[in-house]
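S.K.: have a look at this prediction, sequence included:
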Amino acid sequence: MTRPQFSSRLLATAALGALLLGAPAALLAAKENTARAEAKASAKPEIGSYGFDASGMDTTVLPGDDFYAYANGAWAKNTAIPADKSNYGMFTALADLSQKRTQEILEAAKSNPDSMIGRSYASYLDAATVEAKGLAPIEPWLAKVRSVDKAGLAKLLAEADRNGVQHFFGGYVGQDDRNPDVYIYSLYQGGIGMPDRDFYLKDGERNTKLQAAYLQHLQNVLTLAGEANAAARAQAIYDFEKQIAAVHWDKNDSSDAVKIYNKMTIAELAKAAPGFDWATFIRGVGVEEDSLLIAQPSAFTGEAKLIADAPIGVIRDLLLVRSLDSFSDVLPDAVAKEAFAFYGTALSGTPEMQERWKRAVDFTTNNMGEAVGQDYVAKYFTPETKAEMDKLVKNVIAALGDRIDNLTWMQPETKVRARAKLANFTTKIGYPDKWKDYSKLEIRADDLFGNALRANQFAHDDNISRLGGPIRRWEWAMTPMTVNAYANFSMNEIVFPAAILQPPFFDPHADPAINYGGIGAVIGHEISHHFDDQGAKYDESGKLADWWTPEDVAAFEAAGKALVAQYDAYEILPGEHLDGTFTLGENIGDLAGLTIAYDAYKKSLGGKEAPVIDGMTGDQRFFLGWAQVWRRNYREQNLSQRITTDPHSPSIQRTWVSRNLDPWYKAYGVKEGQKLYLAPEDRVRIW
């Protein structure tokens, strides 16, 4: 991986200074290394005395009763959720910092007419021009929607796909899971405006309120589009969407890598899902190959029939609503506020929209993230951080390797394959080796809607252009400014953007226990995703394949069922429990990640005991580092929505995964009778 741009300039300047002064290069290098070592030794952690905010603890709570409250209770009590957020915690605090830093970059770029990111940012800030244009920019597209007939629907939906308008199904080009050296076009179910089929099909007071709010939203958007008789037409859209929801696969089946791998030709899809012109649609989006992956075949069968049977007026109206919703953030405030009223407030509980400058930052980073990212990493990502992360990653990978060697339930031949998979990992830290080229994207300072449309088309065309070409192993799925990390099964890689590599997750000057409990466990989480309930189905080459013995599968599934039961038992809101099956992969990631990070931490001590700092042992600090990164407060609506749609458990329950680790009991003297206590035989152990 190349160095950030700013470090290259600094190195060049340093070399030039040495030549001008005539000093021996080796002597200068030695002095520089000494200065860096002294600076590192004297530097203090950004948070607290050792990297943990002890003021956020509630020590009146026993760790064994509620470890989250013990580590984070005072923080939770004293931290308000900002009005423009549905939840607030360490991730959002860093996202705010990243957003502010990006704003500074874009403000500087705004005055340069040659800067693409500056023009993009300026176009979003120019609210007066957006209001003056009204719906005129989108009217040509809306006219197409209003006039489409059944014969022309497939062609229109292909154009909608390229324009970024959501409709009855979605498609993208990605690696073929069973042949990861080849790209293939995949289709997945769509057609509903709420996030999941359960919002339409499950009873309950909260869902009833959401259904009413969504029906009102449909009516309001039709009215904004200038349509008459909006109430009756909205009801017709809702009834149609409910029928679509009924044929959708549920979230558990849709998350199963084997179940959603269904290869078909276009002719086979047409036979399996008659009633829609699949060939025209697929060729229209730019796909020339004949092989496809269909994620949920029966849903496509059902949707094709529903589309064929539905009145064209209902289809037009649904697409009108989807069009305005899809572009709501670049249209006049009346449209933007209506979309936010449902998706922001009704669904997630967020009282206020973000300020326009924040949305302008997000708009630009969403469309040209790597163009912004080059400036971001040059200013905010240091070589020291990357070097320290490299060490941490190697230590955590080594710890998992040791775990694999010592597993009692895994067969020797499977261990060989697991070791090979571990050896084949690619780790990406901070930013891409190769930046995406946006030179073919046209951005104008006075054309916000046009910028959004062209950016969608650019992204679509870029995605489709993968077909027939080599695998782009340099590509990233997140920008450097993203506070997150991910595992890519087909690439056999783990990826850590620059923005997450800072306190409280990682601080080169913090106590190692905090770093291992924070970013170390995140590293372990992403590594272990490659061995979770879905990732374990991919071999060392990234291929979806059976490489475990039946005995391995049985042992692994038994441990998984125990973890499912543990999380099924958590009642997050009255009457609303976690779905342990849906969250299994992420829960395995947390359990395994924390386990192997602990091993890596202990190994880093070289057989010595960690010092006691502020009355806390090394093991206590390690688990506090884990708990600290999960500080988060939720609005009730957001928490309820997450139970249905988010494969991650809420932050409290993520913290509680420590109850499965024996060292946690020893560190805090957790005893039988305390609420989180599990008998040794009931503690879930997988890796």
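M.R.: Great, that's in hand.

S.K.: okay, CA-based contacts and neighbour counts for the rest of this
M.R.: Noted.

S.K.: all helices of the stretch 301-450 of the chain, in order?
M.R.: 312-326, 333-339, 356-380, 383-406, 412-423, 448-464 (DSSP state H, counting those that start in this stretch).

S.K.: deepest of those, which one?
M.R.: Each of those was scored by mean neighbour count; the highest is helix 312-326, a mean of 22, by mean count of other Cα atoms under 10 Å.

S.K.: which neighbouring elements make contact with it?
M.R.: When contacts are defined as 3 or more Cα pairs under 8 Å, 6 or more residues apart in numbering; DSSP states H and E, helix 312-326 sits against helix 139-147, helix 205-224, helix 230-247, helix 333-339.

S.K.: returning to what we had before: just so I know, which of the helices of the stretch 301-450 of the chain lies nearest residue 41?
M.R.: helix 383-406 (13.3 Å; Cα to Cα).

S.K.: then this one, side by side with the first:
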Amino acid sequence: MKTKLSLGVPVLAGSLLLFAGFQAIKTEDPPKSGIIVSNMDKQVRPGNNFMNYVNGTWIKNTEIPADKPAYSVGAMVSDKAQEDVKAIIEKAASGKFAPGSEEQKIGDLYGSYMNTAARDAIGVKPLAADLKKINDLKNYDELASYFAYASKIGNMVPFSVGVSEDFKDPSNYMLLTWQGGLGLPEREYYFKTDEKSKEIRTKYVIHIEKMLTLAGISGGKVKASEIMALETLLASKQMKKEETRNIAGLYNKYGVSQLKTLMPDFNWTALLTEAGIKKPDSLVIAQVQYTKDLNAIIKETPISTWKTYLQWSLVNGAASALNTALDVENFNFNGTILNGVPQQRPQWRRAVGVVNGSLGEMVGKLYVEQHFSPAAKARMLELVGNLLKAYEQSIKGLDWMSETTKQEALKKISKFTPKIGYPDKWRDYSTLKIVKDDLYGNLTRSTAFEYNRMIAKLGKPVDRSEWGMTPQTVNAYYNPPLNEIVFPAAILQPPFFDMNADDAVNYGGIGAVIGHEIGHGFDDQGSTFDGDGVMRNWWTKSDLDEFKKRTNSLVAQYNGFEVMKDLHVNGEFTLGENIGDLGGLTIALKAYHASLDGKKAPVLDGFTGDQRVFLGWGQVWLNKSRAEALRNQVGTDPHSPARFRVNGVVRNIPEFYTAFDVKPGDSLYLAPDKRVENLVKFRLLNIKIPLSDNSGSGIFYVQ
């Protein structure tokens, strides 16, 4: 059982946004530049490595903390934020509160994680009922039912069924299937032939054996080999991550009576009944061929092997909620082997993460009361409006786009819905039972609570007020069927926004972040959703062909970026987010120019206005990562590593060349005809089946 956590890190909320129209911020004292000059390495030529120019001294002098895969701006604000969230939690945990109250739930969930002695005394006893349920499976009909049960408590199974807005009817919900069931991070981990990948596979099998043995399950060595073989077979039939980015190709609606054409030997009725889905009329099958292939895999794999696999799924999902021995072994593989992290985060930080994951909006409500004001929400709405205006102006000025497509794009811009800070109504956790010193039970019930909340949406109109991230999350996202951009409270702080700094660095920070999310509504996938969130193609063929031609150039650029000797960025997989970064910074620069209203920008700390916009962008991606974490990121994350989010973007923007005197011969120099400019940007969605929330993938990779 694994409770689904939000895609981001909880942090302390920050400053108010003081943008008004396209006017500059007015302060009584002369503004500071907002540039962290001490982080810079001015010995580096900006045109050779802009990331190092902006952050090089910090990179050279910083050691990654032992409990982190990477150290970055996000990690820094996360650490401070967790201290503030901890204060909220400990206040709840310190008193005696009525059973069922918010304070009781927050305090007892936190306490159940922190009480190591109680967890070690209980050991693996909480797994007994579920292990019996697995051992009692007699046939494939019962197996189908168990797949649904396992999904409810958050354990991996070959495919899951979830609920999302219907891509073609976004006022209603749809059922959607998604491939799954792999213990390694992604399908390619099972097939890559480099030495590091082979080593990971070998250590994964050893890890499975150790975990089963620690859970009191006999025959670990033989079972580990069985499990690896089955997972490899599942992976061999799954859709590659690059292919899952074709959202139109994922929308394959089947009537319930048609499901037997896909898996004739599978008991769909048993699965849907156990899933709590009453009288469904249809399912959208995201990966059709994989679903067809599953029919033979399921029926040709002995029930005994499926039992072994499901035992592993149960133990793997529960590891961090049981005793110390399982928790440590789980970290040794997932933390150290996969990400190179030598030691776990302090236990209280992990406990804060659990509370945020299970009671996110309950904690978020208290967080907002202390760290975010209504004024901040109003100011942010103004800034979003500024960037929407800049996007509108940019669309009107595109020389390669026809008037027909422009008009559709402008309609879509006019219908964007911004959500700022926190939801207008808070999630109701009254039916979720939290018990003192019952961590496994608490997390199982929490996961089931989110699952049931999701299933209960079926047959009801889409709730447009719902959020997919908590207020204490540093992140942002775009949701195509609702045509909404969402900015939680916690992102509104330095270095994204500094109320005491000159406008330029803020446009390079939060301005480019907003531009990134707005732009997720436009390109070959965003183009399949109109302003009302309906999936339809509103581009002319010639415009779409021209757009693809330009984006193919960006794919080639990023494919050429070497992460390490045996690893390059995957330009196709990261295309949507790379376009997002490029468009976001481009639009932010336009908005900054508009804010000057014809006046000359001041020179601060020796930097011009345009230079400070670019420096502001570079500061956002301050980062130092372990080699293992980078390898994992490239294999699983649609965002490029931080240094390419800086260097890969600025080299395509003409103003960068002027601002920093970039010339032929500089490493980042691209001839004008090689630059990817003037894109209406959009994001290729890397959809994951939402089992407890509707969060999109925002601008940040998970740390």
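M.R.: Yes, it's here. In this text, all values refer to a predicted model and were calculated from it rather than measured experimentally.

S.K.: closest to residue 32 of structure 1 out of the helices and strands packed on helix 312-326 of structure 1?
M.R.: Closest among these, using Cα to Cα: helix 333-339, at 53.4 Å.

S.K.: against structure 2, where does the closest one fall?
M.R.: Residues 324-330 of structure 2 are where helix 333-339 of structure 1 lands when matched by TM-score structural alignment.

S.K.: before we move on, back to that, just send the helices and strands packed on helix 312-326 of structure 1 back as CSV, with distance to residue 21 of structure 1 too.
M.R.: Shown next, in CSV, are those (distance: least, Cα to Cα, whole Å):
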stretch, distance to residue 21 of structure 1
helix 139-147, 65
helix 205-224, 69
helix 230-247, 73
helix 333-339, 60
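
S.K.: nearest to residue 662 of structure 1, of the ones you listed?
M.R.: Ranking those by proximity to residue 662 of structure 1 (Cα to Cα) places helix 205-224 first, at 39.3 Å.

S.K.: got the buried residues for that closest one?
M.R.: For helix 205-224 of structure 1, the neighbour count (16 or more other Cα atoms under 10 Å) marks 207, 210-211, 213-224 as buried.

S.K.: swap in stretch 112-127 of structure 2?
M.R.: Buried, per 16+ other Cα under 10 Å, within stretch 112-127 of structure 2: 112-114, 116, 118-119, 123-124, 126-127.

S.K.: what does that stretch correspond to over in structure 1?
M.R.: Using TM-score structural alignment, stretch 112-127 of structure 2 corresponds to residues 123-138 of structure 1.

S.K.: residue range for stretch 624-641 of structure 2 in structure 1?
M.R.: Using TM-score structural alignment, stretch 624-641 of structure 2 lines up with residues 633-650 of structure 1.

S.K.: ok now the matching stretch, how far from the chain's centre?
M.R.: Averaging C-alpha positions (Cα atoms, centre = their mean, to the nearest Å) puts stretch 633-650 of structure 1 14 Å from its chain's average.

S.K.: which residues touch that stretch?
M.R.: Stretch 633-650 of structure 1 has contacts (Cα atoms under 8 Å, 6 or more residues apart in numbering) with 76, 79-81, 86-89, 195-196, 198, 251, 346-350, 573, 576-579, 582-587.

S.K.: how many neighbours does the closest residue to residue 571 of structure 1 other than its chain neighbours have?
M.R.: Counting by Cα to Cα, 6 or more residues apart in numbering, residue 571 of structure 1 lies nearest to residue 577, which is 4.2 Å off, once chain neighbours are set aside. For residue 577 of structure 1, the neighbour count with other Cα atoms under 10 Å is 16.

S.K.: can you tell me what residue 577 of structure 1 aligns to in structure 2?
M.R.: Match for residue 577 of structure 1 (TM-score structural alignment): residue 568.

S.K.: now swap in residue 590 of structure 1 and tell me
M.R.: In structure 2, the residue paired with residue 590 of structure 1 is residue 581, using TM-score structural alignment.

S.K.: if I line the two up, what does residue 543 of structure 1 land on in structure 2?
M.R.: By TM-score structural alignment, residue 543 of structure 1 lines up with residue 534.

S.K.: list the contacts of the residue lying closest to that match once chain neighbours are set aside.
M.R.: Computed as Cα to Cα, 6+ apart, the closest residue to residue 534 of structure 2 that is not its neighbour in sequence is residue 168, at 4.9 Å. Residues near residue 168 of structure 2 by Cα under 8 Å, 6+ apart: 533-536.

S.K.: out of the helices and strands packed on helix 312-326 of structure 1, which gets nearest to residue 567 of structure 1?
M.R.: Smallest distance to residue 567 of structure 1 across these (Cα to Cα): 22.0 Å, for helix 205-224.

S.K.: what comes up buried for stretch 543-552 of structure 1?
M.R.: The neighbour-count check on stretch 543-552 of structure 1 (16+ other Cα under 10 Å) flags 543-545, 547-548 as buried.

S.K.: alignment lookup: residue 62 of structure 1 to structure 2.
M.R.: For residue 62 of structure 1, the aligned position in structure 2 is residue 45, judged by TM-score structural alignment.

S.K.: swap that for residue 162 of structure 1, please
M.R.: In structure 2, residue 162 of structure 1 lands on residue 152 (TM-score structural alignment).

S.K.: same check, this time on residue 279 of structure 1
M.R.: For residue 279 of structure 1, the aligned position in structure 2 is residue 269, judged by TM-score structural alignment.

S.K.: tell me the average deviation of the helix or strand containing that match from structure 1 after fitting.
M.R.: Secondary structure assignment for residue 269 of structure 2, by DSSP states H and E: helix 268-274. Mean deviation of helix 268-274 of structure 2 relative to structure 1 after superposition (mean Cα distance after the TM-score superposition for structure 1): 1.5 Å.

S.K.: and the helix or strand following that helix, which stretch of structure 1?
M.R.: The helix or strand immediately downstream of helix 268-274 of structure 2 is strand 282-285, counting by DSSP H and E. Matched against structure 1 by TM-score structural alignment, strand 282-285 of structure 2 falls on residues 291-294.
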